[in-house]
Each structure stands twice: as C-alpha cells, then as structure tokens.
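Q: need a structure here:
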Amino acid sequence: MKKITVVAAALMLTFTSCVSKKKYAELENKNKEIQDLLNSATVKLNNCLTEKSAMSDQLDYLKKNNSDLINSSKELTVLTTKGAENLEKSLESLKEKDLKISRLQDALSKKDSVTLALVTSLKKEVGLNDPDINVNVEKGVVFISIADNLLFKSGSYEVSPGAKTVLGKVAKVINSKPDFECMVEGHTDNVPIKNTVLLDNWDLSVKRATSIVRVLQNDLGVDPKQLIPAGRSYFIPLVANDTPENRAKNRRTKIIILPKIDQFYDMIEKEMKSLSENK
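A: Below you'll find the predicted structure:
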C-alpha cells in the first residue's frame, strides 16, 4: 500500500512538470479513485479476516459439539443396554415374588384345610346339641369351650366324675392326632376367692387347668407332651360379670387345639421376610 502511494506521488510530480493542468486534474481524480478503491479493499479484507476468525471459532465449537454428541450416543447405548438388563432382572424378581406369594397362599390354604378338618372331627365327636359345649374357630385356632358346671363344683378345682365323658371325647380327637397340641385354659368369674389352698382367682383358674390336664394324661391316655395348662383368672370374660347368669357363662374351661403345623408357619415367615428384603 505504501509503494502504491509513493508511485502515485512520483507520477504527480512528473506530470506536474510536463503535463497540462487539465491532465493533472484528471490524474489526480484517478488517483483519488484508486485510493478509495484501496481503502474499500482494505475494509473488506479486515471484514473477511474477522469473519474467518468467527467461522474458525464456530468450526471448533461444532467439532466439540459433534464429539460430545458421539460420546452421548455411546453412553445412551450403554444406558439402553443396562436398562434392558434391569428390566429383565425386574421381571425375574416379579416372577420370584409371584412364586413366593403362590407358596404363601398354598400354605395358608393348607392350614385352613387342616383347621376345617379338625373342627369337623371335634363337632362329630363332642356333638352339637349340648348348649354348655361350644366348638368354634377363633383367630385361626380351633377351640372347645366347656361350661364349668360340667367339670367342677362351685369354687372347686376337683374334676367331677361326669366330666370324664366330655373329656373322653376330646381325648379321642387328641389321641388320633399326635401332631397336635392341646392348651387347657381356666377362666373364672370376678367373685373373689381365698381359702387355705387358693390365694385368688388366678390360683383357681390355673388349678382347674392342671386338674383337666391330669385327667387327660392319667385317665384318658393323652401324651403329656401334647398338653399345656394355663390360667386366665377373670380377665377375659365372655360377658359382663353383672348377673349370676353372666358369671356362670364366664366360668368356663377353654380347650384349644393347636395343630403342629410349624413347617407352614416357618415357611410363611421365611417367605414374608424374603419378600420384605426384595422390596
């Protein structure tokens, strides 16, 4: 650019001395046009350089973005594969839970079947016509409730001779099922009792239970390993102890038949624990 200016100046000096003013003016105008073109070209060149720099930055950004997209695509492929694996594992887990639930239902169904068979057997042996004897299922457990007027005299824990007829029927069922246990519960009314032998209703209820257990063991041949005596005093009444009739209802002996189906309960417990751990 400096060379062009110098040449132009030299030409101007040369032509000033040997050309006419008219010619000089024309050359001067021509020089101005050339200078304007040169300035315009310089501006355009600078703009081009600026645009080139911007495009270079954009190209770098696009290259980086393209690289990030490629990496993201690879990660997405990995995630998709893992997702499929996790889905497969989840399906397997659901299958296992369905199997465990099915096993639980089978165990409960089998327990219900055992309970139903036991109730049928007891009702057949004990009979249904005596209002003082009740065979029922309570919270999944089979029990026989016998009014104390069939077993004991008032305030006594000695088993009456006639009681052995009823207890003999119960013993027949227990002896036919050696895998069952038998819990004998004594229940009293709330009338206080105390004498030289009995301290209170706790004593009376327990002694009545042990008296029944001894008859079942000693007189009726029940395996003592199947027998469990227990006393409940007057704390679990059937009705309010507010009339003689109601107190008579609350004085009772409850014989609970417990099938030894520990394997069912163990399985249920294990399966429930397993289901809980897999949540």
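
Q: when you work out contacts or count neighbours from here on, use the C-alpha atoms and nothing else.
A: Will do.

Q: what is the burial count for residue 185?
A: Residue 185 has 24 neighbours, counted by other C-alpha atoms under 10 Å.

Q: got the contact list for it?
A: 205, 206, 209, 229, 230, 231, 232, 253, 254, 255, 256 (C-alpha atoms under 8 Å, 6 or more residues apart in numbering).

Q: element containing it, please.
A: Here residue 185, judged by DSSP states H and E, is contained in strand 180-187.

Q: so how far is that strand off the chain centroid?
A: 35 Å (C-alpha atoms, centre = their mean, to the nearest Å).

Q: that strand: what's the following helix or strand?
A: Note on strand 180-187: by DSSP H and E, the next helix or strand toward the C-terminus is helix 201-214.

Q: relative to strand 180-187, how tilted is the next helix or strand along the chain from that following helix?
A: Following helix 201-214 in sequence order, the next helix or strand is strand 227-231 (DSSP H and E). Angle, strand 227-231 to strand 180-187, by axes from the mean of the first three to the mean of the last three C-alpha atoms, to 10 degrees: 20 degrees.

Q: I'd like the structure of this one too, to check against the first:
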Amino acid sequence: MKYYLLMGTLALTILFQGCVSNKKYKELEAKYADLQQRGRELNQKYQGSQQDLSGSSARVKSLEEQIAAERKNVAALQAALDKCLSSTKQGNVNISKLVDEINSSNKYIQHLVNTKNKSDSLNMVLTNNLTRSLSREELRDVDVQVLKGVVYISLSDNMLYKSGSYEILPKAGETLSKIAKIIKDYRDYDVLIEGNTDNVPISQTNIRNNWDLSALRASSVVQSLQNTYGVDPKRLTAGGRGEYNPLAGNDTEAGKAKNRRTQIIITPKLDQFMELIEKAPEPKKE
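A: A predicted model of the protein is given here:
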C-alpha cells in the first residue's frame, strides 16, 4: 500500500515539479530507484523459492518411492520367513542341524586361533629372551626370526667355525651356552640343527663335498649342545642341506657369507599339532 502511495506521490511530483524544489525532486527520484531495485530482488527471491520448493517436492517423492520399495522388500522377507517357519518338522530339524554345525565349526576355528596366538606368543617370548641375552657383538653374527610359528636362529659360520672346517671355535662357546639355556627352558619344543654352505667346492681329504661339510657342522653343534651344555639329545636332530638352501645369490662375497650359516630351528612337537587335528568337529550324520 505504501508502495503505491509513494508511486502516486512521485507521479504528482512529476506533474507539478515546477511546484517542488529541485532537492526534493532528487530525493523522491532516489527513493523511486530504490523501490525498483527492491522489487527486482523480491522477484528473484520468489523465483528462487519456487525452484527450492520444486526440488524439495522431487526429493520427497524420491524418498517416498524408496520407502515404498523397502516396505515391499520387508514384506517379501517376512513372507519367506513365515514360509520357513511354517515348513515341516523335518525342515526345521535340518535348519537346526545346520545352525549346530556352523556353531561347532566357529568354535573350532576360534580354538585354532587361540592356539596359534598362544604359540606365537611363546615363540616371541623365546626370541626376546634370546636376543636380550646376546651382546651387540654377538648380534652381528646371530639372526633371530619367527616365521609361521617357527623360531629360526641363524648363526654365521665366521662365529662358529674356521673356514672349510666343522670344528667349533672356542669363541662360539658363550653364544651356544645362551642358546642352550633357552632351549632347555622351553622343553616342549623340538630342535633341528641345519647346516648350510655356499656353492664353493670344498677341498679336504676327509670331506667329500658341501653335503658332508654342512652335515658335519650341524652334527658338531648338536654334540656341543648335548655334551657341553646338557641339552636332551632326544630333542635334537642334525641335518645338512649343502649349498641348496641359499638365502642370497652366490655371485658376491656378501651373498656367500649369508649362505654359509647354521640354523637352529625350534618348533612345537608334532603331537601338539596332532592334538589340534583330533579336536576337529566330526560331520554330523543325516
């Protein structure tokens, strides 16, 4: 109403501008321009509101369609469930049997996971105990790893033997004594001593080849653990792998040095694994 009143006033002013001062005329002209601008802004807001309303309506429609589809899915699932529940007793028995078998399998899987975690924990304790007892100098020639639940202690030949020999050096005694203590602390584990060489042929009158050298070196460590450090020989196995189990290429001196090693491999006893297998759930008869 005020807008039209002001417009009328402006019209009268135009008709009778001779009766109005120039200053007053300019003020009215400015107000008129301002009203035109406000009118344009209101029109733009109106158009924007219409667009927002249209978009909201579309979203509401889409949501309603989704809700309807979900309700349809729920109804179908409920119908399937009702059909299952109203099936014969034999069908219910089969479902119950299947659920029991799934639960039994899940329990066995959890049992295996717990057993593996326990085994890994024991191996890590074994590794940490061994590493803590070794000096910095010894750690340069001793590598300790846990792979798939098995502890591998790798000793370099420089620490254990003279070149081309299977006689144990006196300086290796302290390291072997620490390893022997760990082995005796974990009496539930079997121990394999495995000799490995590089591919350089051996030239000794009493050693035919690298097979002989690797086996003799493993035997020397086994006998030292038994005779000098009191490890039960029933737990020990000596084996040689010659040059056929390399860790690195033999084309460099560094690679050959890695391959010349004696590994002490500590594993759980076989009957512990068999005990796990015997606990596996038997399939239920129909």
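
Q: about what we covered before: out of the contacts of residue 185 of structure 1, which is nearest to residue 8 of structure 1?
A: Nearest to residue 8 of structure 1 among these: residue 256, at 129.2 Å, using C-alpha to C-alpha.

Q: what about the closest one, which SS state?
A: Classification of residue 256 of structure 1 by DSSP: H, G, I helix; E, B strand; the rest coil places it in strand.

Q: dump the residue contacts of the alignment partner in structure 2 of it.
A: Correspondence of residue 256 of structure 1 to structure 2, assessed by TM-score structural alignment: residue 265. Shown in contact with residue 265 of structure 2 (C-alpha under 8 Å, 6+ apart): 150, 151, 152, 153, 191, 192, 193, 194.

Q: now the residues you listed as a markdown table including distance to residue 274 of structure 2?
A: A markdown table is the format used below for these (distance: C-alpha to C-alpha, whole Å):
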| residue | distance to residue 274 of structure 2 |
| --- | --- |
| 150 | 16 |
| 151 | 20 |
| 152 | 22 |
| 153 | 25 |
| 191 | 18 |
| 192 | 19 |
| 193 | 23 |
| 194 | 24 |
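
Q: name the member of those residues with the most neighbours.
A: residue 194 (25 neighbours).

Q: in terms of secondary structure, what does the helix or strand containing residue 22 of structure 1 contact?
A: Taking DSSP H and E as the criterion, residue 22 of structure 1 maps to helix 21-126. In terms of contacts (3 or more C-alpha pairs under 8 Å, 6 or more residues apart in numbering; DSSP states H and E), helix 21-126 of structure 1 is packed against helix 2-18, strand 133-138, strand 141-147, helix 163-175, helix 262-277.

Q: between those, which one is closest to residue 67 of structure 1.
A: helix 262-277 (43.4 Å).

Q: what's that closest one packed up against?
A: So helix 262-277 of structure 1, by 3+ C-alpha pairs under 8 Å, 6+ apart, packs with helix 21-126.

Q: distance from the helix it packs on to the middle of the chain?
A: 34 Å.

Q: kindly report the same for stretch 45-59 of structure 2.
A: 50 Å.

Q: preserved in structure 2, out of the contacts of residue 185 of structure 1?
A: Conservation of the contacts of residue 185 of structure 1 in structure 2, assessed by both residues aligned by TM-score structural alignment, their matches' C-alpha atoms under 8 Å: retained contacts are 205, 206, 209, 229, 230, 231, 232, 253, 254, 255, 256.

Q: dump the residue contacts of the aligned residue in structure 1 for residue 161 of structure 2.
A: Under the alignment (TM-score structural alignment), residue 161 of structure 2 maps onto residue 152 of structure 1. Counting by C-alpha under 8 Å, 6+ apart, residue 152 of structure 1 makes contact with 158, 159, 160, 163.

Q: what about 6 Å?
A: Contact analysis of residue 152 of structure 1 by C-alpha atoms under 6 Å, 6 or more residues apart in numbering lists 159, 160.

Q: then residue 146 of structure 2?
A: Per C-alpha under 6 Å, 6+ apart, neighbours of residue 146 of structure 2: none.
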